[in-house]
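Q: I'd like to go over a predicted model; first the sequence, then the structure.
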Amino acid sequence: MPAAAGPPAGPPAGPPALTDAGLPALLAARGVPGLVDVHTHFMPANVLAKVWAFFDEVGARTGRPWPITYRTDEPQRLATLRSFGVTAFAPLAYPHRPGMARWLNEWLREFAARTPDAVPTATFYPEIDAPQYVEEALEAGLRCVKVHVQVGGFDPRDPLLDDVWGLLAQAGVPVVTHCGDGPNRGEYTGLGIFEEVLARHPDLVAVLAHAGLPDYTAALDLVHRYPRVHLDTTMVGTAFTQAFAPLPADWPARLVDVADRVVLGTDFPNIPHPYAEQVAAVVGWADADPRLGDAFLRAVLHDTGARLLGG
């Protein structure tokens, strides 16, 4: 008697989802020597606690919960990053009021001194002594800067900052700049405003955080028109941001002409999803267009970040 027919076969199962534990194997399989992350956050404990409290409140205000996936102490967070295969990272902090940046820069300098895989970083705010403390940071070996226009609530075109932008442009130090309108528009956000800074300082190595989310097209336009502007991948293409700021359907094809100016960023530890989801998004772009492939994947995950951070 013939065996009973089973249920009809469905479509073949896709590859298993990438997990944090699977990151080292992925890197080895694709020829990536390690992850270089230009957009992570390490801060004094009291400042980080306030940042986490802010995200805890976001869900109640917006209906879009933002759980902190890696809410652990500093030693554990460092061990977690290294377990993913991260070999170098930029620990970023940012002020929201005058007088705060200098203190943060002192903390960041000490953190980098005791953390070999963390590059020296700094931040600034529009205040009279900003050129002085940025120049001090440059003399101490500064390799990356964070500017958060939205949280800081300041105009990046402020005359108090003109000398600062000039110093950083001359030094060729990358400035990870959150200047887009996402996730919420601020008084001085918008890529049109930041373009006025670029027009005055066209040699600035600006890294547009979150690829300019939600205005990805305008961000790519700046990359095309200013040869030292880059995009970071922070939260771009993950399920969380696709829900409110989806990428253009032809995003991989749009990256072909700027493949060497896209760099890994994640927002670790303040992300509402596993770290591997960000890497998986980049893998998806690389595999979606044969003009990208493994060369693009290695550039985004390692080579471009290593070039920007130097050292």
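A: Received the coordinates, thanks. Everything quoted here is computed from the prediction, not taken from an experiment.

Q: CA only for contacts and neighbour counts going forward, please
A: Will do.

Q: Counting neighbours, what do you get for the residue nearest to residue 224 when sequence neighbours are not counted?
A: Of all residues not flanking residue 224 in the chain, residue 258 sits nearest, at 7.5 Å (CA to CA, 6 or more residues apart in numbering). Around residue 258 there are 16 other residues, counting by other CA atoms under 10 Å.

Q: repeat for residue 241
A: So residue 241, with other CA under 10 Å, has 18 neighbours.

Q: State the distance from the nearest residue to it once chain neighbours are set aside to residue 310.
A: Leaving aside its sequence neighbours, residue 241 sits nearest to residue 235 (CA to CA, 6+ apart; 6.5 Å). Separation of residue 235 from residue 310 (CA to CA, to the nearest Å): 24 Å.

Q: Next up, a structure to set beside the first:
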Amino acid sequence: MPAYLRFLGLPGLADIHVHFLPDSMQRKVWGYFDEAEKHYGAPWPVTYRDDEAQRLETLRTLGLKAIPALAYPHKPGMAQWLNDWCADFARRVPDAVHCATFYPEPGVGDYVATALDDGARLFKMHVQVGDFTPDDERLEPAWARLEAARVPVVVHAGSAPLQGTHTGPAGVREVLRRHPDLVLVVAHLGMPEYHEFADLADEFAGVHLDTTMNGTDFTNRFAPFPDGYVERLAGLRDRVVLGSDFPSIPYAYAHQLEALARLGLGDDWMRAVLWHNGARLLGLSES
């Protein structure tokens, strides 16, 4: 991978979709994937089941110049605890991206404002895990603050690998109707509703799509790209951002880059996706 980045003339990778969690929570996540056949009907072997220090070193070796710590709650009262943990992670890891999250509950606007004031520059929302709709009225104060701050929010709202009560593009579209200047990053390119989420990127200047797990051999078994979609990715070059889902991916990190390269969209497209677009969203120096 370092040789490939040198070939492209890039200083590194700008991956917007990386997870670090409190140890107890991380163990539970890995336990969930250990039972993937029960949930998904197929195994999901975790490739990077290492301690925190080793995972950080792996990402630096792979070429990441900034390391997000995306976290998300699955119940009320959890988001503030995760935000405190993420703030501590950012303080003790020099190349970390200070991340935060939120949930539809009383006080959400206040703790999102506090996280922004503390320096959070990337947020995460998971619609299926949280079992809520993005256009829940309780989230309005949070969306308003995030829109004003122009801080990106990675939103997992697609219906794969598991459909939820509120997954799909409708709730995200309503949020954008109310807050058209939001900077949203649709996780996993919105799989499997690929075209529907690409429509949002066409309509709203702040909508981006992250590549997490897309085009890989693993994902192509259950959510391959529909006809005409690769051509749309070419047209959305400046709005497609590298995402990986490290560490809980069932293949080597390099396979994500291989999957993108074999789409055949060219070196300039790869340069934009692997570095320039993510660096812009994360505020990284182009040098």
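A: Everything's here; your move. The structure displayed is predicted, hence computed values, not measured ones.

Q: thinking again about what came up before, could you check which residue of the second structure pairs with the residue nearest to residue 224 of the first structure?
A: Aligned counterpart of residue 258 of the first structure in the second structure: residue 236 (TM-score structural alignment).

Q: Mind checking which of residue 235 and residue 310 of the first structure has more residues around it?
A: residue 235 (27 against 12).

Q: what helix or strand is the more buried one on?
A: If you go by DSSP states H and E, residue 235 of the first structure is not part of any helix or strand.

Q: Contacts only, for the counterpart of residue 131 of the first structure in the second structure.
A: Residue 131 of the first structure maps onto residue 109 in the second structure when the alignment is built from TM-score structural alignment. Counting by CA atoms under 8 Å, 6 or more residues apart in numbering, residue 109 of the second structure touches 139-143, 145.

Q: again, 10 Å this time
A: 102-103, 115, 138-146 (CA atoms under 10 Å, 6 or more residues apart in numbering).

Q: what's the answer for residue 145 of the first structure, then?
A: 38, 90-94, 105, 120-124, 134, 137, 168, 173-177, 206-207.

Q: can you map out the strands along the second structure?
A: Along the second structure, the segments classed as strands by DSSP state E run 67-68, 96-97, 99-101, 122-126, 153-156, 184-186, 207-210, 240-241.

Q: Kindly reformat the ones you listed as a markdown table containing distance to residue 272 of the second structure.
A: Formatted as a markdown table, those follow (distance: least, CA to CA, whole Å):
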| stretch | distance to residue 272 of the second structure |
| --- | --- |
| strand 67-68 | 18 |
| strand 96-97 | 20 |
| strand 99-101 | 23 |
| strand 122-126 | 19 |
| strand 153-156 | 18 |
| strand 184-186 | 15 |
| strand 207-210 | 12 |
| strand 240-241 | 8 |
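
Q: Out of those, flag the one nearest residue 222 of the second structure.
A: strand 153-156 (17.2 Å; CA to CA).

Q: compared with the first structure, how much does that closest one deviate?
A: Compared with the first structure after the fit, strand 153-156 of the second structure shows a mean deviation of 0.2 Å (mean CA distance after the TM-score superposition for the first structure).

Q: Give the other helices and strands that that strand contacts.
A: For strand 153-156 of the second structure, the packing partners by 3 or more CA pairs under 10 Å, 6 or more residues apart in numbering; DSSP states H and E come out as strand 99-101, strand 122-126, helix 127-130, helix 140-149, strand 184-186, strand 207-210.

Q: Which residue range of the first structure does the fifth one align onto?
A: Aligned by TM-score structural alignment, strand 184-186 of the second structure falls on residues 206-208 of the first structure.

Q: counterpart of residue 49 of the second structure in the first structure?
A: So residue 49 of the second structure corresponds to residue 71, using TM-score structural alignment.

Q: Run a quick neighbour tally on that match.
A: Residue 71 of the first structure: 15 neighbours (other CA under 10 Å).

Q: Residue 159 of the second structure too?
A: Residues near residue 159 of the second structure, counting by other CA under 10 Å: 19.

Q: ok, so what distance separates it from residue 131 of the second structure?
A: From residue 159 of the second structure to residue 131 of the second structure the distance is 12 Å (CA to CA).

Q: who touches both of the two?
A: What both residue 159 of the second structure and residue 131 touch, as defined by CA under 10 Å, 6+ apart, is the set 165-167.

Q: which one of those sits closest to residue 1 of the second structure?
A: For those, the nearest to residue 1 of the second structure is residue 167 (34.2 Å; CA to CA).

Q: The closest one pairs with which position in the first structure?
A: By TM-score structural alignment, residue 167 of the second structure lines up with residue 189.

Q: is it true that that match touches residue 147?
A: No. With contacts counted by CA atoms under 10 Å, residue 189 of the first structure stays clear of residue 147, the gap being 11.7 Å.

Q: Name the residues contacting each of those two.
A: What both residue 189 of the first structure and residue 147 touch, as defined by CA under 10 Å, 6+ apart, is the set 156, 178-179.

Q: Please identify, among those, the one with the most neighbours.
A: Neighbour-wise, these (other CA under 10 Å) top out at residue 179, 29 neighbours.

Q: The first structure: helices as residue ranges?
A: With helices called from DSSP state H, the first structure shows them at 23-30, 45-62, 74-84, 101-113, 130-139, 149-152, 162-171, 191-200, 216-225, 239-242, 251-255, 275-288, 293-298, 304-309.

Q: And the residue nearest the centre of the first structure?
A: When CA atoms, centre = their mean is applied to the first structure, the residue found nearest the centroid is residue 265 (3.1 Å).

Q: Run through the residues that contact that residue.
A: 35-40, 89-90, 176, 207, 209-211, 231-236, 278-279, 300-301, 305.
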